[in-house]
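Peer 1: Just a sequence and a predicted model for now, questions to come.
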Amino acid sequence: MKKLVFSAMCLLFFSLPGARAESAPAYKTWNEITAEMTRILDSSYELYLLGDVESGKQAVNRAYFEFYEKLGVERAVLSYISGKRAATVEYQFAEVKRLMTESASGQEVRASLNTLARMLKEDADQLDGKKETPWGVFVASLLILLREGIEAILVVAAIAAYLIRSGNKRLTGLVYGSAVAAIVMSALLAVALQKLFSISGASQEMLEGFTMLLAVAVLFFVSNWMVSKAESIAWKKYIEDKIALAATTGSTVALAAASFLAVFREGAETILFYQALLADTREHMDMLWLGFAAACLCLVVVFAAVRFGSLHIPLRPFFIGTSILMYVMAVSFAGGGFKELQEADVVSVTPVSGIITVDILGIYPTVETLLPQAVMLVLAIVSFLFYTRRGAASEKAASE
C-alpha cells in the first residue's frame, strides 16, 4: 500500500494535462514580473488617493494572487531564498491592505508600498542572479515535496503504527486509502484551479485554511483518544471489552479523516508548485526528477522510521509520544490555517514584533495566528494532563 501512495504521487504530480505548456510564464525574468507587480501596486495607490479603498485593495490582491502566487514568485522565493522571506513579503502585502482599510494617510500607504516594492525588487535581483544549475534544480525540487510532505507523512505513519500496535493492522488499508484519495482529490483540485473553474486565489487560500482548521479538530480528537489509552489498565480493558477500533466507528472515521486531511491540506498547492518548477526549468530536467525522487525516498525513510521503529517502543511511551506528535501537528495547523485565511482577507493581520517565522511549526508574527495556537497549546496541555492523571489513578486503584 505504501508503494501505491508514492506511485500515485509520482503519477498525479506530473500527468496533469498541459502542466508544462500552460504554466509557462509570459515573462523572461523575475524582474519583469516584479516590475509589472510594482505598476499594479502603484495603481492601487492612485485608487486609494481617489477614495476608492476597495478597488485599491483589489489591485493589491491582483498583484499578489495573479503574479506573486500564480507566476511562481512565491515558489521561487521559498525554494531559492527562504520560507521566512516569503512569509515576510506576504505579510507586507497584508500590511498595505490593513493601512488602506484603516484609512491611513497617503504618506503611510505610500511608504508601505515602497517597502513592498523594494522587497520584490531585491528578491527578483537575487533570483535573476541565480543561473540555473543542476544542483539548484535538484534542491528546489527536493525542498518542495519535503516542505509540504513531511508533516503529512508523520501523521499517516503515526496512525498506521498505532493501528498495528493496537492489533488492528487490517485497518491500515483504510488509512493508506485515505491518503491516496487525498492525492487524487488534490490533483483534481489543481486541475480545477487551472482549467475548469474561475477559482480566485483568495478562494484557494480559504479552502486551504478551512481544511487545516478542520484537521486541527480531527487531530485534537485523535490525540485525546490515543493518550486516554496510554495506561496499561485502560488498554487492557479496551481489549478485553472487545471495543476494537473496527467497531468504534467514530474513532475509525477520525483516523481516516486525519490521514486524508493531512495529505489534502497542501496537496493541490504542491502540485501547482511543481508545475511552475517544470515551466521554469529550461535545462537539467533530469535533476528535477531526481530531486523529486530523492524527496520521495526521504519521506519513505521517515515513514519507515516511525512505522517500524515504533514496534520496539514500550506501549505506554509509544501512545504518549504519538499523542504528543498529534498535539504538535494540531498546534502547527492552527497557525497555518489562520495564516491562509489572512491571505484570503478573511482574517485581519495584526503584526507582533519580536516573533520570528517558523514555517514548519506554523508560527507567524501576528496576533491572529499566535492566539489560536496559544489556545490549542493550553487545551492540549490540559487534555494531556487530565488523561494521564486519570490513567495513573486507575492504575493505582487497580493495584490496591
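Peer 2: Received it, and whenever you're ready, just let me know what you need.
Peer 1: use CA for all of it now, contacts and neighbours both
Peer 2: Will do.
Peer 1: number of nearby residues for R282?
Peer 2: Close neighbours of R282, defined as other Cα atoms under 10 Å, add up to 10.
Peer 1: Can you name the residues that contact it?
Peer 2: Under the criterion of Cα atoms under 8 Å, 6 or more residues apart in numbering, the contact partners of R282 comprise E132.
Peer 1: in the protein, which spans are strands?
Peer 2: Listed in chain order, the strands of the chain (DSSP state E) amount to none at all.
Peer 1: Give me the distance between the closest residue in space to S79 that isn't next to it in sequence and A76.
Peer 2: Nearest-residue entry for S79: A140, 5.0 Å, with adjacent residues in sequence omitted and distances by Cα to Cα, 6 or more residues apart in numbering. A140 sits at a distance of 8 Å from A76 (criterion: Cα to Cα, to the nearest Å).
Peer 1: what sits in contact with each of the two?
Peer 2: Taking Cα under 8 Å, 6+ apart as the contact criterion, A140 and A76 have no common neighbours.
Peer 1: follow-up on the earlier one: residues in contact with the residue nearest to S79?
Peer 2: In this structure, A140 makes contact with S79, Y80, L288, G291, judged by Cα under 8 Å, 6+ apart.
Peer 1: The last one and A202: what is the separation?
Peer 2: So that's G291. To A202, G291 is 30 Å away according to Cα to Cα.
Peer 1: now do the third one
Peer 2: From L288 over to A202 the distance is 29 Å, taken as Cα to Cα.
Peer 1: swap in the first one?
Peer 2: For S79, the distance to A202 equals 22 Å [Cα to Cα].
Peer 1: Next up, a structure to set beside the first:
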Amino acid sequence: MTASAQQAPTTTPVRVEKDLPVCTKGVSNPDGSTRTYQDYALCMAAEINKAIDSFGAGNYEQAVEDINEAYFGWYENALEPPSMTLPGNRKVKMEGRFTRVKLAIRNNPSDPSIPDKLDLIKTAVARDAMVLDGALPDSSPESAGKKLLTEKKKEPVDESKMNSVDFITAFTLLLREGLEALLVVTAIILYLVTSGNRKLCKAVYLGVAAAVVLSFVLAWGMQKIVGGAGAASEMIEGFTMFIAVAMLFYVSNWMLGKTSGQNWQHYIQGMVTTSVSSGAAKALVFAAFLAVIREGAELVLFYTAAFAGGGHNPLWIGLGFGAGIVVLAVIFVIFRYGGARMPVRPIFMGTSILLFIMCISFVGKGVQELKEASFILGDTNLPWMKYYFPELGIYPQAETILPQLILLVASVWIIVHHTMSNRSASRDRDTAGQKNPTATPV
C-alpha cells in the first residue's frame, strides 16, 4: 500500500505560531527592508506549516514537496552557508532532520510524532537564525527559537555579530571548498616535479585556470537551468563527485605503481626522469581540472546564496575571502616546496595515499548530495559515531560509511600490494648483490 493510500493520523498538531505569511522569493521584505536571518527562518517556517497542513490532510506527497521547498527554497540558500560557522555541526544535523522526516512521511505516515519533528525543525532553525543575527548567544538551547515563532517579532540585529558571521562564512566557505581542490592539485604538481616532468606543470596550471573560469560558467548554467539549488543541482554535484572519485582513484593507483618493483628500478636507473605517457598526462591534467571545477562551481553558488542580500558588509566578506586565499597559498607553498626537498620515493607514496584519502572524502560527499536530492533513499543513523567530520565527507550514516569502507579496503589492498612488491624487489636486489659483489649499488 502506498503512503498516499494509508489512513491519515487522527490527531492534528496544535501549533502556537499561526498565520505565518508565505513569503515571495527575494532578499527584501514586503516593506522594502532587507531580510535578516530571522526573516528567512520565518519564511521557511511558513513552508513547514504548509507541509504540516498537507500531512494532516493525508496528502503525503504534497507534504514532502512542501518540505523540499522549505529546505531548497529557503534553508539551503539563505541559512545553510552561515550555519557552518555555528558550533555543533548545525548544518549536518539540520540536513539529517530534513532527510529523516521526509523518509518518515514516505515510509510510516501513521507515525504521530511527524508533526512534532517538523515543529522541531522550525524551532531549531529559528534559534540558529537568532544566533546568526546576534540576538542570542551561541550556547542558547534550541527551544529559544520558539520566541521568534510565537511572537513573530524579530530581535534587533547585532551589526558586529553580522560582520563576524560574514567574515567567518566567507573564510570558511573558501577554505572548505578550496582545500580539497588544492590538495589534489598540489599532489599532482609535486609528483610531476619530483619525477622530472616539470614541463607538464604548465598544462596542469592551465587546466586549473580554465577550471576556475568555467566554474563561473557552470554555476551560471546551474542557476539558470535548475535554479542553483534544489534536487537537480544536488544530483549534478553528487554525480560529478563520483566522476572525480574515478579519476583520482586511477591517478593515485598509477602513481603508486611507479614506486613498486621494476618500475622503481627503472626510475632510479634513469637517474631523475620517468616519462609520463600522453594518456597519463591527460589523466593528471583532467583530474586537477575536475577537482577545481567541481569545488569552484559549488563555491560560486554558495557565495551567491550566502551574500545575495543587501544586509552584508562587503568589507568583511572581502577580508574573509582574502584570509582564505592567504591560508590556501601558505598551504600550497609548504606542500609544494617543502615536499620537493623530501626523498623522492616517500613523495610518490605520500601523494598516492593523499589522493586515495580524497577519493574516500569525495565518495561520502557525493552520497550525501544524492541523499539530499532524494535520489538515494534511506537515512540509517549510526548513534555510536560520536565524532564525525563533514569537511572530510565523514557522516554518521550507513549510506555514506559503507561505500567509504569499501573504497578504504580497496585502497589499503592496493597500498599493501605495492608495499609487498617493493620489499620483494629489495630482497631480489640484495640477493643479486651477494652473487655479484662488484655490481654498483642503487
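Peer 2: It's in. Just so it is clear, the structure is predicted and the values come from calculations on it, not from any experiment.
Peer 1: out of everything not next to it in sequence, what's closest to the alignment partner in structure 2 of V347 of structure 1?
Peer 2: Under the alignment (TM-score structural alignment), V347 of structure 1 pairs with I376 in structure 2. Of all residues beyond its chain neighbours, the one nearest I376 of structure 2 is L370 (5.6 Å), with distances taken as Cα to Cα, 6+ apart.
Peer 1: Stretch 206-223 of structure 1 maps to which residues in structure 2?
Peer 2: Residues 235-252 of structure 2 are where stretch 206-223 of structure 1 aligns, with TM-score structural alignment as the criterion.
Peer 1: how much does the matching stretch stray from structure 1?
Peer 2: Between stretch 235-252 of structure 2 and its aligned partner residues in structure 1, the average distance after superposition works out to 1.2 Å, using mean Cα distance after the TM-score superposition for structure 1.
Peer 1: now that stretch: how far from the chain's centre is it?
Peer 2: Centre-to-centre, stretch 235-252 of structure 2 and its host chain are 13 Å apart (Cα atoms, centre = their mean, to the nearest Å).
Peer 1: same deal with stretch 351-367 of structure 1?
Peer 2: 15 Å.
Peer 1: List the buried residues in it.
Peer 2: Counting neighbours by 16 or more other Cα atoms under 10 Å, one finds that the buried residues in stretch 351-367 of structure 1 are P351, T357, L361, G362, I363, Y364, P365, T366.
Peer 1: Taking these, tell me the two that lie furthest apart.
Peer 2: Across the buried residues of stretch 351-367 of structure 1, no pair lies farther apart than P351 and L361, at 17.8 Å, counting by Cα to Cα.
Peer 1: circling back: what residues does the match of stretch 206-223 of structure 1 touch?
Peer 2: When contacts are taken as Cα under 8 Å, 6+ apart, the neighbours of stretch 235-252 of structure 2 outside the stretch itself are 280, 283-284, 286-287, 290-291, 294, 298, 351-353, 355-356, 358-360, 362-363, 365-370, 373, 375.
Peer 1: Mind doing that once more with 7 Å?
Peer 2: Taking contacts as Cα atoms under 7 Å, 6 or more residues apart in numbering, the residues outside stretch 235-252 of structure 2 that touch it are 283-284, 287, 290-291, 294, 352, 355-356, 359, 362-363, 366-367, 369-370, 373.
Peer 1: The residues you listed in helices, which ones?
Peer 2: With helices identified by DSSP state H, the entries of the contacts of stretch 235-252 of structure 2 that belong to them are 283-284, 287, 290-291, 294, 352, 355-356, 359, 362-363, 366-367, 369-370.
Peer 1: Which one of the residues you listed is nearest to T304 of structure 2?
Peer 2: With Cα to Cα as the yardstick, the closest approach to T304 of structure 2 among those comes from R294, at 15.7 Å.
Peer 1: nearest spatial neighbour of G267 of structure 1, skipping sequence neighbours?
Peer 2: The nearest residue in space to G267 of structure 1 (Cα to Cα, 6+ apart) is S186, at 5.0 Å.
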